[in-house]
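K.L.:
okay, here's the prediction I keep looking at, along with the sequence it came from:
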Amino acid sequence: MGFWRRLGLPGLVDVHTHFMPERVLAKVWDYFDAVGPLTGVEWPIAYRHDEQRRLALLREFGVRAFTSMLYPHKPGMARWLNGWAAEFAARTPDCLHTATLFPEPGVDAYVREAVEAGARVFKSHVQVGAYDPNDVLLDPAWGLLAETGTPVVMHCGSGPAPGKHTGPGPVARLLGRHPRLRLVVAHMGMPEYTDFLDLAERYAEVRLDTTMAFTDFGERAAPFPRAELGRLADLGERILLGTDFPNIPYGYGHQLEALERLGLGEGWLRGVCYENGARLFEVV
């Protein structure tokens, strides 16, 4: 792919890609196929391949480091998913060892276990998990992740459909207690872009990933306000490339094209597509 070569980069760092146990991923795909209530639109999976083919494709796209975003929707799943993710990272050196969590008894223990086992990023999905990130059961885990500087990619915006605990309010309360938490707001916080940009300006460790934002698909559902492009440029060092691969209804390159057509310059693109993620995760 010529995009990153034209920018003089060694490749891409994608902080929002999904790898999970095959039977779990199959259920995720079934949900998209059924036009689930959280999406409400046709969502053909562009990269419906087996695991090895998906890995090969990411590498062909020039992705040098990526995540295995996975998430539980009920108690009792997170520790098992973390075990799978640790094994996946061990056999996939270019994957950033990913873990997850859920508000349940013992969450502080298995989050500590994951961190001590080398987890480099956590995924929190308050929409699918239908939980308040301020649940008292999670507080020790957030404290540990803030203390260790472990990034957390959180789907907390109200897109594609609002949940009981989505939106900037719960996140603002969380950051009020844990201001050093390295929170990466997934999907740029769509559709509450402005509110999440506010939080990024207020808290130095808040970042946002580009997943599905600015694409034709994303713009139809939740257009990014053009008036905020200046702030997007000013926060350039804290914007990270994310794509949602393989669960996207368009080609991988379209996310990159969508970023380029914002017109924020090659320096901004270099930071977003590689340098910011490489710095955060110490990718060499």
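P.N.:
Structure received.
K.L.:
hey, let's count contacts and neighbours off CA atoms from now on
P.N.:
Will do.
K.L.:
doesn't Gly253 belong to a helix?
P.N.:
Yes - Gly253 forms part of a helix when assessed by DSSP: H, G, I helix; E, B strand; the rest coil.
K.L.:
next, count neighbours for it.
P.N.:
13 (other CA atoms under 10 Å).
K.L.:
how far away is it from Glu260?
P.N.:
Per CA to CA, to the nearest Å, Gly253 is found 11 Å from Glu260.
K.L.:
show me the helices in the chain, by range?
P.N.:
Listed in chain order, the helices of the chain (DSSP state H) span 2-6, 22-33, 51-60, 78-91, 107-116, 139-148, 168-177, 193-202, 216-221, 229-234, 252-260, 266-270, 276-281.
K.L.:
okay, now the one to match up with it:
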Amino acid sequence: MRRRPPRRTCCGTSGIPELRIFLTFFPIFPKTSVEILDWQTEFALRTPEALPFVSVHVHDGDPLPIVREALENRHFVGLKLHPYAQRLELSHPLLEPVYQYLEDTGAIFFVHTGYDAFYGRSGITPDLEQILQRHPKLITVAAHMLYPEIPKAFDWLERFPNLYLDGTGAVASADEDGLGETLYPLMERYADRVLYGSDYAMAIESVGASWKRFQEMPISDEAQKRIAWETPLELLKRRNWPFCGDLPARYRDVAYDKPKFKIGCPKSDGAGTGSPYRPGGRAHSAPINPWPVSPGRARSGPPGYTPPSPDNPLVKDERRRH
């Protein structure tokens, strides 16, 4: 007798839990924000597990139009910044409207914290503290738990009710540095505010080793379940991300549902009309470029986009640091 194939649902094969990953790719070179936004969109459309976060570069002018394009028209989950790798100051005035926009819309703000000695830089912790004070409703995830300032990170959970911690790298570092006895009870107590993270592909250890280390932590099964599954789901629900049953909707299903891509979006090749990111259409393999490009000129960017100039204060700050 032939085996009946498994029933398909909008969330994948029924009976098999479907993985979700936060795609937090960020530009580290000037004038690449739009190119990376295109790449992230294309990657998330063809990778069912990926839920994308936009990022911006300090030399790409006013960041707000790019963030709004990603969240309003491409339906990204939120924003990711890595102040040290991207060489930006979280406290810079040009970023303040972005934080206000994220707070107003309920989008998630993922930010690198800690490891100052590794990067040879400082300033994230006091800057982030001021941002959280100014924007108490901003849903924020502090990656790496301010490492090695773990107690301070968990103290912040009492002060800032919309703050979450991502244990990426911090668990392995705590084990190596003898801070595990401090970390484990805190993760048990605050499991509803902590997320598991792998930091692939820039992690301290492989995804498999990281997951094994997490499973062997001396915390309860209930706490592990919350950190690895329930807390991230709750975070997405707070973001008002669509769900299919008990699972977050795939990015491409959200894009299919709400086709609002701007000028220049390729036409449908299938039975559908308009955007190719809807039932009946076929997503093209070419990178998406929703903004027109004049012959012989660089990509212009979204409406309201301000190209970098020598007078851009972010550029000036960057030059002073070097």
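P.N.:
That came through fine. Only a predicted model underlies this, so the values are computations on that prediction, with no experimental measurement involved.
K.L.:
sorry, back to before: tabulate the helices of structure 1 (JSON lines), appending distance to Ala99 of structure 1.
P.N.:
As requested, those are exported to JSON lines (distance: least, CA to CA, whole Å):
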{"stretch": "helix 2-6", "distance to Ala99 of structure 1": "28"}
{"stretch": "helix 22-33", "distance to Ala99 of structure 1": "15"}
{"stretch": "helix 51-60", "distance to Ala99 of structure 1": "18"}
{"stretch": "helix 78-91", "distance to Ala99 of structure 1": "5"}
{"stretch": "helix 107-116", "distance to Ala99 of structure 1": "7"}
{"stretch": "helix 139-148", "distance to Ala99 of structure 1": "12"}
{"stretch": "helix 168-177", "distance to Ala99 of structure 1": "19"}
{"stretch": "helix 193-202", "distance to Ala99 of structure 1": "23"}
{"stretch": "helix 216-221", "distance to Ala99 of structure 1": "27"}
{"stretch": "helix 229-234", "distance to Ala99 of structure 1": "28"}
{"stretch": "helix 252-260", "distance to Ala99 of structure 1": "24"}
{"stretch": "helix 266-270", "distance to Ala99 of structure 1": "27"}
{"stretch": "helix 276-281", "distance to Ala99 of structure 1": "15"}
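K.L.:
and of those, who's closest to Ala161 of structure 1?
P.N.:
Ala161 of structure 1 lies closest, by CA to CA, to one member of the helices of structure 1: helix 216-221, at 10.2 Å.
K.L.:
what packs against that closest one?
P.N.:
With contacts taken as 3 or more CA pairs under 8 Å, 6 or more residues apart in numbering; DSSP states H and E, helix 216-221 of structure 1 sits against no other helix or strand.
K.L.:
buried ones in that helix, by neighbour count?
P.N.:
217-218 (16 or more other CA atoms under 10 Å).
K.L.:
same check on stretch 147-159 of structure 2?
P.N.:
Of all the residues in stretch 147-159 of structure 2, those buried under the rule 16+ other CA under 10 Å are 147-148, 150, 153-154, 156-157.
K.L.:
how much space separates Pro65 of structure 2 from Gly167 of structure 2?
P.N.:
Pro65 of structure 2 is 31 Å from Gly167 of structure 2, where distance means CA to CA.
K.L.:
repeat that for Ile150 of structure 2.
P.N.:
According to CA to CA, Ile150 of structure 2 and Gly167 of structure 2 sit 10 Å apart.
K.L.:
quick one on the thing from earlier: which one's more surrounded, Pro65 and Gly167 of structure 2?
P.N.:
Using other CA under 10 Å as the criterion, Pro65 of structure 2 and Gly167 rank with Gly167 on top: 24 against 17.
K.L.:
tally of neighbours for Pro133 of structure 1?
P.N.:
23.
K.L.:
show me what it aligns to in structure 2.
P.N.:
Alignment note (TM-score structural alignment): Pro133 of structure 1 maps to Leu90 of structure 2.
K.L.:
who's in contact with the nearest residue to its match once chain neighbours are set aside?
P.N.:
In space, and not counting its chain neighbours, Leu90 of structure 2 is closest to Asp127: 6.0 Å by CA to CA, 6 or more residues apart in numbering. Contact analysis of Asp127 of structure 2 by CA atoms under 8 Å, 6 or more residues apart in numbering lists 89-91.
K.L.:
export those residues to CSV and append columns for distance to Ala174 of structure 2.
P.N.:
Formatted as CSV, those follow (distance: CA to CA, whole Å):
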residue, distance to Ala174 of structure 2
Glu89, 27
Leu90, 26
Ser91, 28
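K.L.:
and those, which is closest to Leu183 of structure 2?
P.N.:
Leu90 (26.3 Å).
K.L.:
what distance do you get for that closest one to Asp38 of structure 2?
P.N.:
Computed as CA to CA, the Leu90 of structure 2 to Asp38 of structure 2 distance reads 24 Å.
K.L.:
mind checking what the residue nearest to Leu90 of structure 2 lines up with in structure 1?
P.N.:
Under the alignment (TM-score structural alignment), Asp127 of structure 2 pairs with Pro170 of structure 1.
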